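Colleague: Build me a model:
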Amino acid sequence: MIKSALYLSVCTLLLAFNPGSDASLEIGAPIPKADNRLTDISGKEVSLNNAKGANGLLVVFVANQCPYMLRNEERILALSKQAKSNHIGVALINSNEANRSAGESLNAMKEYATAHGFNALYLLDRNAEMADAFDANHTPECYLFDKNSKLVYKGGIDDSPGNADAVKIKHLQNAMNDLLAGKSVGVASSNALGCNIKRKL
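Modeller: You can find the predicted model right below:
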């Protein structure tokens, strides 16, 4: 009995120090913390409700210092451009709170966005609150919401985050196409591979 109680206590503590592990965002869920204000690299305070377009919202968790970001930048920029041209708002979110003094500060985000031609909002997520609310754990990791603010797709950009030349299934592209065609998304979730979001412990 004592051993069982001790085991449950240890498990509870482990879960407490592993944000996002017990609150997966399910398909059909509304945009989490949609009215929370985040600082854009322009200096403006923006909520995800502000960022949403007439046909929905694409949220991508990203970072300045991640090899997977370098491999996926062109894909993210192209998909952001397509989304915006079809009245889907785009919000890129940096939740690397543990690295704010080491390349993930707001100033570093501004420099990165300018150097790499970001064409969407680039928002600083204080204390990784949005990452925790979304149960996001990697960069890049994508969430697509419809015009009613309901989640229709979550996961990776495609099936080959490490090598664009090896892509066979364009998960996010297909989900956007289905959304814009008024159809149910064929594949609503996939694995997101990339760098871990650096939360403060």
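Colleague: Going by C-alpha atoms from here, please, whenever you check contacts or count neighbours.
Modeller: OK.
Colleague: Tell me who's in contact with the residue nearest to Phe145 when sequence neighbours are not counted.
Modeller: Spatial nearest neighbour of Phe145, chain neighbours left out: Leu151 (4.3 Å); criterion: CA to CA, 6 or more residues apart in numbering. By CA atoms under 8 Å, 6 or more residues apart in numbering, the residues touching Leu151 are Glu26, Ile27, Gly28, Ala29, Pro30, Ile31, Tyr143, Leu144, Phe145.
Colleague: Sequence B follows; please return its structure for comparison with A:
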Amino acid sequence: MRAIPLVFAFVSSFLIGESMVSEGYQPGDKATDFKLKSVDGKTYSMSDYKDAKGFIVVFTCNTCPFAIKYDDRVNALAKKYKSKGYVLLAINPNDPDVQPKDAYNLMQAKAKDKGFVFPYLVDEGQKIYPQYGATKTPHAFLLDKNLVVKYIGAIDDNSDDASAVKEKYLENAIAALESGNDPSPATTKAIGCSIKTNKKV
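Modeller: Sure thing, here's the model as predicted:
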């Protein structure tokens, strides 16, 4: 009779462990800085930007149809908010062994083709996305100048059609930060593709 409770306890422990690993940051947490290679061959970290008012960290990739639909929107955000003191850093979290079209050389080609104005970084060894708790591409995180997480989730409310967007969640969060307020909502559900990994929890 003890077999069933023991099996249940084992499965429960496994699921709880999986949940804890994937949870990542919550609004109010302080993020750890990173140092990642970009498509220009240089490494970037948030500490490089001493005068930044905040950081927009977007986990994205070459291949996900949702991420592709946001390419131009992410580029426009980087251009718009650079003049306001916000730095956009895009990170590709996918394992190229699992998704070969997310290989570094193809990231370079895409960045050139799309005219990306932001560092397009590689999460080599897939060490950063679990810290953040990113689960999708795209998945956006807004940090203030002290690296405190202020917003997590979707960029806006329409992944299919940029012209039909009604709620610009990320931009609204930045506006709240500019006004000295906490964003509301501070979290939304990220819509996109799962991150491709060989790792087992």
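Colleague: From Asp29 of structure 2, how far out is the counterpart of the residue nearest to Phe145 of structure 1 in structure 2?
Modeller: Using TM-score structural alignment, the partner of Leu151 of structure 1 in structure 2 is Val149. Per CA to CA, to the nearest Å, Val149 of structure 2 is found 6 Å from Asp29 of structure 2.
Colleague: which residue ranges form the strands in structure 2?
Modeller: 36-38, 43-44, 54-59, 86-92, 120-122, 136-137, 139-144, 149-153, 193-194 (DSSP state E).
Colleague: In structure 1, which residues correspond to the second one?
Modeller: The alignment of strand 43-44 of structure 2 onto structure 1 (TM-score structural alignment) covers residues 45-46.
Colleague: Now that stretch on structure 2. Mean distance?
Modeller: With the two structures superposed, stretch 45-46 of structure 1 lies on average 2.1 Å from its match in structure 2, counting by mean CA distance after the TM-score superposition for structure 1.
Colleague: tally of neighbours for the closest residue to Leu201 of structure 1 other than its chain neighbours?
Modeller: With CA to CA, 6+ apart as the criterion, Leu201 of structure 1 has its nearest non-adjacent residue at 7.2 Å, and that residue is Phe17. Applying other CA atoms under 10 Å, we find 10 other residues in the vicinity of Phe17 of structure 1.
Colleague: same thing with Gly56 of structure 1?
Modeller: Gly56 of structure 1: 27 neighbours (other CA under 10 Å).
Colleague: Go ahead and confirm it touches Gly89.
Modeller: Yes - taking CA atoms under 8 Å as the definition, Gly56 of structure 1 is a contact partner of Gly89 at 6.2 Å.
Colleague: Show me the contact partners of the longest helix anywhere in structure 2.
Modeller: Longest helix in structure 2, counting residues (DSSP state H): helix 3-23. Residues from elsewhere that reach helix 3-23 of structure 2 (CA under 8 Å, 6+ apart): Pro130, Tyr132, Gly133, Ala134, Thr135, Val201.
Colleague: can you pull the buried residues of it?
Modeller: Buried residues in helix 3-23 of structure 2, defined by neighbour count with 16 or more other CA atoms under 10 Å: Ser22.
Colleague: Also stretch 193-201 of structure 2?
Modeller: Buried, per 16+ other CA under 10 Å, within stretch 193-201 of structure 2: Cys193, Ile195, Lys196.
Colleague: Make JSON lines out of the residues you listed and add distance to Gly41 of structure 2.
Modeller: Output for these, formatted as JSON lines (distance: CA to CA, whole Å):
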{"residue": "Cys193", "distance to Gly41 of structure 2": "27"}
{"residue": "Ile195", "distance to Gly41 of structure 2": "23"}
{"residue": "Lys196", "distance to Gly41 of structure 2": "23"}
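Colleague: Specify which member of the residues you listed is nearest to Phe34 of structure 2.
Modeller: Ile195 (18.8 Å; CA to CA).
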